[in-house]
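Peer 1: Fold the following, please.
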Amino acid sequence: MSEEEVSLREHGPAVSVPLDAGTGQALAAAGVLRSATPDPARAGNWLLRAGSRVGAIRLPGGPVVRIMPKTPVTRLFFLLGFSLDPARAWHDSRKGTVDTGGHEDIVPALAHAVERQIDGALRQGVLRGYRTVEETALFVRGRVREADQVRRHFGRTPPVEISYDAYTADTAENRLLRAAVERLLRLPGVTSPVRRRLARQRVRLSGATPLVRGGELPRWQPSRLNSRYQPALRLAEAVLRGISPEHRPVDAAPLTVDGFLLDMNRLFEDFVTVGLREALRDHGLFARLQDPHHLDAAQRVGMRPDLVVHTGDGHTPVAVVDAKYKVEKADGLLNADLYQALAYATVLGLREAHLVYAAGREPLRVHEVRGTEVQLFQHSLDLSRPPGDLLAILEGLAGRLAGATPRP
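Peer 2: Below you'll find the model as predicted:
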C-alpha cells in the first residue's frame, strides 16, 4: 500500500491536511514550510504552505509532503552541480553536471544522481587508505601504548595496548558514501530500480563504519588518490546536509521530520556568488563570499554582503553583489533591497552596487541615487535559460564588475 501524499508548490497556495495538534505545532516550529496553521474551516486539519524549500519530507504517522519547485528539476540540479563543482560545470555547461535520469521529482532525481556518481567512483574498486587503530590485543602489533598499558593493566601482558596503521576501506570517503546511500534508502519516493542499485552500492561499501545519526560528517581532503571519488563525495555531502529537523514541543516527544529539502534561496545565492567568483579570476580579481563589515563606526551594526570583489591583493573593494531569489513586484521595485545595496556601496566606498534576481521584467534596471555618484543595478537571471546562457550572463556581469572603480 502506497503512502499518503500531499503535494505543495514552491511559494504556492496552502493545502488543507489532516494532522494531529502535536505534529502540526512541531511542523510549524521546525521551519521547513513557509507556514503551518490550523484550518479554521476544517477541524483536525492544518493549512500547509510551502516557501522556498523544495523536495520531500515524511511526517511521522502522517503523509509524505512533496514540494515541487518552480524551476525545472534538470535546471535545479545544474545549479546544485555547479555550486558543488564549478570547475567541471564551466567545461560541460551544455548538459550540466548531474545526471537526473529523466526524473521530474527532486528526491528520485537525487537518488539516481548519487547512485550513478557512486557507481562511477567505485568502478576501479573501493578506495583504501591507512588509518591509525588503537586497540587491546593478545599479541603485539605495531607499537605498544605504554602509558595505557601501565594505567589499565599495571604493566602486565597480555593483554597489550597497541597502536598500528591499518590499510582499510574504513576511510572518511567511504563512510560518507555509505551514509549517503543509507540516507537515500530511507527517503520517500525513491523508485524501485534505484533502490535496488543503492542496496548493491551499500554492500560494496560494507567495509566502512556507519555514521552516527546527528553526528559531524567525516572530513576529507581532495587529493590525487581520491580524485575519482570527488564528484560523488560532493553530492553525498549535499544529501547528508539535507534537512532532517528535530523539534521538541512542550510535554511531547521530539518530532523527526525525515526527508530531503533544498533551500532555493541558498541554492540561487551559491550559484551566483560561486559563478562570479570563478569568472572574476580571469580578470585578476579576488572575491570574498559573505564578507563581514559594519554599517556604523562603533561596529555595532553588522552587514554581510553575499559577494565583495577586491583587487588582486585582496585589500581594496571594487564592487559588491547581493543575490536575491525573489520575483519582481508589480511596480518593478524592491525598495528594501535598494536601500540595502546603497548601504553596502556607502560603507565600502563604491560607485555602484549590484542586485541579482532570479526573475524580473527587464534584464537590467539602473537607479542613480540623488545627491551621490552611486548607481544601483538590478539584474535579472532567468533560470529557465540553458546552462550555457546562464554562465555567459555571469561572465558578462563579471566583466562589468571588473570595470568598476571605487570612489576616491
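Peer 1: hey, let's count contacts and neighbours off CA atoms from now on
Peer 2: OK.
Peer 1: Strands of the stretch 251-400 of the chain, start to end?
Peer 2: Secondary structure of the stretch 251-400 of the chain (DSSP state E, counting those that start in this stretch): strands located at 255-256, 258-263, 286-289, 293-294, 302-303, 307-310, 317-324, 352-357, 364-368, 375-380.
Peer 1: Dump those strands into TSV; add distance to residue 34 and mean neighbour count as well.
Peer 2: Below are the strands of the stretch 251-400 of the chain laid out as TSV (distance: least, C-alpha to C-alpha, whole Å; neighbours: other C-alpha atoms under 10 Å):
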stretch	distance to residue 34	mean neighbour count
strand 255-256	18	20
strand 258-263	12	22
strand 286-289	27	20
strand 293-294	30	15
strand 302-303	25	14
strand 307-310	27	24
strand 317-324	17	24
strand 352-357	20	24
strand 364-368	30	13
strand 375-380	24	21
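Peer 1: how near is the residue most central in space within the chain to residue 217?
Peer 2: Ranked by distance to the mean C-alpha position of the chain (C-alpha atoms, centre = their mean), the top residue is residue 238 at 5.4 Å. For residue 238, the distance to residue 217 (C-alpha to C-alpha, to the nearest Å) stands at 11 Å.
Peer 1: same deal with residue 69?
Peer 2: Applying C-alpha to C-alpha to residue 69 and residue 217 gives a distance of 28 Å.
Peer 1: And these two? Which one has more around it.
Peer 2: Set side by side, residue 69 and residue 217 show more neighbours around residue 69, with 24 against 16, by other C-alpha atoms under 10 Å.
Peer 1: now the other sequence, so there's something to compare against:
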Amino acid sequence: MGGLRTVTVLEHEVIPVFEGGHLPGISEEAPRWLSEAEAQALLRLNDLRRGFCQRLSGGIKLAQHCGIVRLPTCVVEVLPKVGMADARTTDELERSRGALLAMLHSARQVAITKVGTAPQQAVRAPLLDIFIEAFLHCALDQARRGLISRYVAHANDLPVIKGRFQAHGHARRNLARPHMLHCEYDEFTADNAYNRSVRATLDACRTWIINGNTQRLWFEAHARYASISSVRMSAKDVESLPRDRTTHRYDPLLTWCELILAMASPGMSAGTTLAPGLLFDMNKLFEAHVAKYEEDSAEPDCIIHTQGPPLHLAVRGSTNVFLLKPDITVWRTDKDGANLNIQRVVDAKWKLLNPATPDFGVNEADVYQILAYATRYGCKTLELAYPMLDSIAEKNLPTFELLTEGQSTNEKTVVTVKMIPLWNIDLHNSNN
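Peer 2: Below is the predicted model:
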C-alpha cells in the first residue's frame, strides 16, 4: 500500500468522480477525487456493506460507515462528521479522526493507546498510520510481558530418541544414515500460531508505513519477534485460533492482526476481494460508546443493559409481535444485584441536532420509538443521546414533556435530550 494516495472524506460527503482519473485544471495531488474504476470498486462494497455508498450525478456519496477502504490504486479514509457547518472547517478532519479513535477505544472495538486526547491534541496522521502504530504498541507490549508459548508438534531426525520413535519414518528417511533416528515430539515454544500471526502482520504492513517514528517502532517490534517463523497467514487464520483464559491478554493484539491482514488480502490487492477490512458502522459504534459512558457514570446501585432486555410490544392472538430492544436501559438493583425497577431508557442517535428549530432537530420517528419503550417497559424517564457539539451549550438542551390527556403532574413522561462527549477517553491512561 506504500505510495498509494490517500483520499480523506467525511461521512455523507460526495467524492467527485472524473472519467479520465482527474478533472482538467485540478492537479493529480488534489486530495479528493476518484477515477471511474475506483468509483466502481467502491460501489461493489455495497454487496457486503448494504447502503455503504451510492452513485450520484458527478460523484459517490458515502453513508454512515467510517474507517479505511483499500482500493487497488488508492486508500479511502472515511471520517465521522462532527461539525455543524456544511463545509469543512480548518481542523475538522483532525477532530473527526480524534473522535473516531476515542470512540473505537471506549467501545472496546480496538485497543488504541499513545495517541493522545482530542481535540486538545490534533490527530493529523492518516488513520492507516495510526492503526499500524496502535498495532505495533500492542505487539511491543505483549513482547515485553513475555510471548505466549505453546506445545508445538515436531517431526525430525535426531541423534538420540526424543519423544516418540517412528519406525516407518525412520525406514523411509534414514537407511543411509543409521546414526539418525526419526522422532516425533512436542516442544514448548514461542514459535506458535499466535506469535506467527503477529509476525505475519508485521511483514504485511512493513511497506505501508510512511512516518519515521512508526518505522522505528516497526523495527523494534520486528526485532522482538525475529525468532518467530515468517509464514503467510490470513485474517481467517487468525480468527480461527482457539481463545481461552491463557490467551486473553493477546485478544486486542489478535484483533489488530485480523483487521490489518484483512487489508493485506492478496485478492484485494488485485481488486478481486470485496472485504473492506477496516470499516465501522457509526450507529453501532456510537451506541457502544454511549453504553460505556453510561457504565462509567452509573450510580453504584445501578446496572446497565444493552440491547434489551427484549420484550414484545403487542400480541396477535397467541403470537408475540413487534419486538423491542432498547439501546440502553438503566435499572436499580437490590443488595444482591437483582433488577428491582427500571430507572431510565436511553436511545443513542448518531445524528446532528439543529438548535435553530423548535424541536431542536429531534426526529419525530425517534420520539415515537422511545415512547413505545416507555409504554412497554413502564418507564417515564426517557433520554435521547446525541454526539456532543461544541456550538451547543449543555444547559440549552431541551426537555419534552409529553402531553397525555388526564395525566397528573407527577405522572408526566419526560423525554430529555442529552449530548455525549466524543473525546471523554484519555487514551494515554485508559486501561480498557
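Peer 1: circling back to that earlier point, need the strands of the stretch 251-400 of the first structure in JSON lines (columns: distance to residue 50 of the first structure).
Peer 2: Rendered in JSON lines, the data for the strands of the stretch 251-400 of the first structure read as follows (distance: least, C-alpha to C-alpha, whole Å):
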{"stretch": "strand 255-256", "distance to residue 50 of the first structure": "18"}
{"stretch": "strand 258-263", "distance to residue 50 of the first structure": "11"}
{"stretch": "strand 286-289", "distance to residue 50 of the first structure": "28"}
{"stretch": "strand 293-294", "distance to residue 50 of the first structure": "33"}
{"stretch": "strand 302-303", "distance to residue 50 of the first structure": "28"}
{"stretch": "strand 307-310", "distance to residue 50 of the first structure": "28"}
{"stretch": "strand 317-324", "distance to residue 50 of the first structure": "18"}
{"stretch": "strand 352-357", "distance to residue 50 of the first structure": "20"}
{"stretch": "strand 364-368", "distance to residue 50 of the first structure": "29"}
{"stretch": "strand 375-380", "distance to residue 50 of the first structure": "24"}
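Peer 1: Can you say which of these is nearest to residue 192 of the first structure?
Peer 2: The closest of these to residue 192 of the first structure is strand 258-263. By C-alpha to C-alpha, the value is 17.3 Å.
Peer 1: Quick one: distance of that closest one to the chain centre.
Peer 2: On the basis of C-alpha atoms, centre = their mean, to the nearest Å, strand 258-263 of the first structure sits 10 Å off its chain's mean C-alpha point.
Peer 1: how close does residue 164 of the first structure get to residue 218 of the first structure?
Peer 2: Counting by C-alpha to C-alpha, the gap from residue 164 of the first structure to residue 218 of the first structure is 21 Å.
Peer 1: who's more crowded, these two?
Peer 2: Per other C-alpha under 10 Å, whichever of residue 164 of the first structure and residue 218 has more neighbours is residue 164, with 16 against 13.
Peer 1: In terms of secondary structure, what does the helix or strand where that one lies contact?
Peer 2: Assigned by DSSP states H and E, residue 164 of the first structure belongs to strand 160-168. Where contact means 3 or more C-alpha pairs under 8 Å, 6 or more residues apart in numbering; DSSP states H and E, strand 160-168 of the first structure is packed against strand 129-137, strand 143-144, helix 146-153.
Peer 1: Of the ones you listed, give the one that comes closest to residue 194 of the first structure.
Peer 2: strand 129-137 (28.8 Å).
Peer 1: Could you list the buried residues of the closest one?
Peer 2: For strand 129-137 of the first structure, the buried set under the neighbour-count rule, 16 or more other C-alpha atoms under 10 Å, comprises residue 136.
Peer 1: Next, the angle helix 146-153 makes with that strand.
Peer 2: Orientation check (axes from the mean of the first three to the mean of the last three C-alpha atoms, to 10 degrees): strand 129-137 of the first structure against helix 146-153 gives 30 degrees.
Peer 1: which helices and strands sit right next to strand 129-137 of the first structure?
Peer 2: Here strand 129-137 of the first structure touches strand 160-168, going by 3+ C-alpha pairs under 8 Å, 6+ apart.
Peer 1: residues of the strand it packs on that come out buried?
Peer 2: Buried residues in strand 160-168 of the first structure (16+ other C-alpha under 10 Å): 160-164.
Peer 1: need the next SSE after it, C-terminal direction.
Peer 2: Using DSSP H and E, the helix or strand that follows strand 160-168 of the first structure in sequence is helix 172-186.
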